[in-house]
Structures are given as C-alpha cells and as structure tokens.
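# here is a sequence together with a model predicted from it:
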Amino acid sequence: MQEFLEYVIKGLVSRPEAVTIHPVKRAGTTVYEVTVDPVDMGKVIGKNGVTINAIRSLLQAGSGKRGLRCAVEISEAPPTGG
C-alpha cells in the first residue's frame, strides 16, 4: 500500500523528492504518515479535501481487499533553512 501512496502523491506534487511516507502501527491499523513540501499541501488536500478523501477511499478499498486496515495522515515538511 505504501508504493501505491508514493505513486499517487508524487504524481500530484511539484516537489516529489520532498515526499516521505512512514508506516506506523496503531491499534491494529497501519497509519501512513505522509510529509510533503508546504507548497504542495494544497495539491494533496484538494479543494474542500476532495483529493485527500479520494486517496483515503482508494487506500481503504485496496487494503480491505487484502484484509488490512490502513489510514493516511498528511503533514508539511519543516521549512529548510537557506
């Protein structure tokens, strides 16, 4: 499922090298903590959260077929000094 998330999210953003995905187990659910560049946050969330909700729906459908429970959390990467 992590590969699916990487493919979809990196395809949406303008800085795919800044995307990181870390799976974390929480109470029987794998939570994928996705970090993106701050300029790409709006692209991943979408207008009124439509894009991220679609990603979550696809992830849940795919993981459900495999008997898994998955979720997605999005956060901004810390600004780089420079």
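Okay, I see it. Numbers count the residues shown, from 1 in each chain.
# going forward, measure contacts between C-alpha atoms and count neighbours the same way
Fine.
# can you map out the helices along the chain?
Remark: helices assigned in the chain by DSSP state H are 2-12, 41-45, 50-65.
# what's the first one packed up against?
Applying 3 or more Cα pairs under 8 Å, 6 or more residues apart in numbering; DSSP states H and E, one finds that helix 2-12 contacts strand 20-26, helix 41-45, helix 50-65.
# one more to weigh against that first structure:
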Amino acid sequence: MPEYGNLVDYIVRRLVDQPDEVKVAETRNEAGAVLVTIDVAQGDIGRIIGKRGSTINAIRLVTKAAAVKSGDKVDVDVDED
C-alpha cells in the first residue's frame, strides 16, 4: 500500500518556513478511503493553502494522481486549529 502521507510530508516540508513543525497524519476509513491531514505552524498555513487555495489544490491533485495506480481514494486536509 502506498504511503500518501510520506508524499504529502515531502512536498509540504519544502514549502514552509518551519519544516520541523510539520506533522502529517494518514488514516483510512471503513470504506478504504485515505485521509491525509496536514498540521503546520500557524504562520505557514497561508503558504500551504496558497492564493485562492491553489497550493493545497495542487497538493491534492498530485496525491490523487499517485493514488490512481493503486485505485485508492485520497483526500488531503489542512488542520487549521
């Protein structure tokens, strides 16, 4: 099974100012869908979301493209708390 959390972690750490604060969690629900949650420092949330959500949408697109081969459903969310 591919580890989508590692892919997202790799991308996000290169985008933020505080890479040591990045935490990525990967969970799978009963239906088999994968949810990848990103938690970054408060000051880096804007860098991850991007203008009009362009950066997070690109991260989602890359992750979903990686999931196509294995037939997985993947969603990526940013923890804004």
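Received, thanks. Computed from a prediction, not measured in an experiment: that's the story for all the values here.
# that older thread, and the helices and strands packed on helix 2-12 of structure 1 as TSV, adding mean neighbour count and distance to Glu3 of structure 1?
Shown next, in TSV, are the helices and strands packed on helix 2-12 of structure 1 (neighbours: other Cα atoms under 10 Å; distance: least, Cα to Cα, whole Å):
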stretch	mean neighbour count	distance to Glu3 of structure 1
strand 20-26	14	9
helix 41-45	17	16
helix 50-65	15	11
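# right, and the ones you listed - which one's nearest Val8 of structure 1?
helix 50-65 (8.0 Å; Cα to Cα).
# mean shift of that closest one relative to structure 2?
Helix 50-65 of structure 1: mean distance to aligned residues in structure 2 after superposition is 0.6 Å, counting by mean Cα distance after the TM-score superposition for structure 1.
# measure Lys10 of structure 1 to Arg26 of structure 1 for me?
Remark: distance between Lys10 of structure 1 and Arg26 of structure 1 (Cα to Cα, to the nearest Å) = 25 Å.
# quick revisit: the helices and strands packed on helix 2-12 of structure 1 into TSV, with extra columns for distance to Thr35 of structure 1?
Shown next, in TSV, are the helices and strands packed on helix 2-12 of structure 1 (distance: least, Cα to Cα, whole Å):
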stretch	distance to Thr35 of structure 1
strand 20-26	5
helix 41-45	9
helix 50-65	13
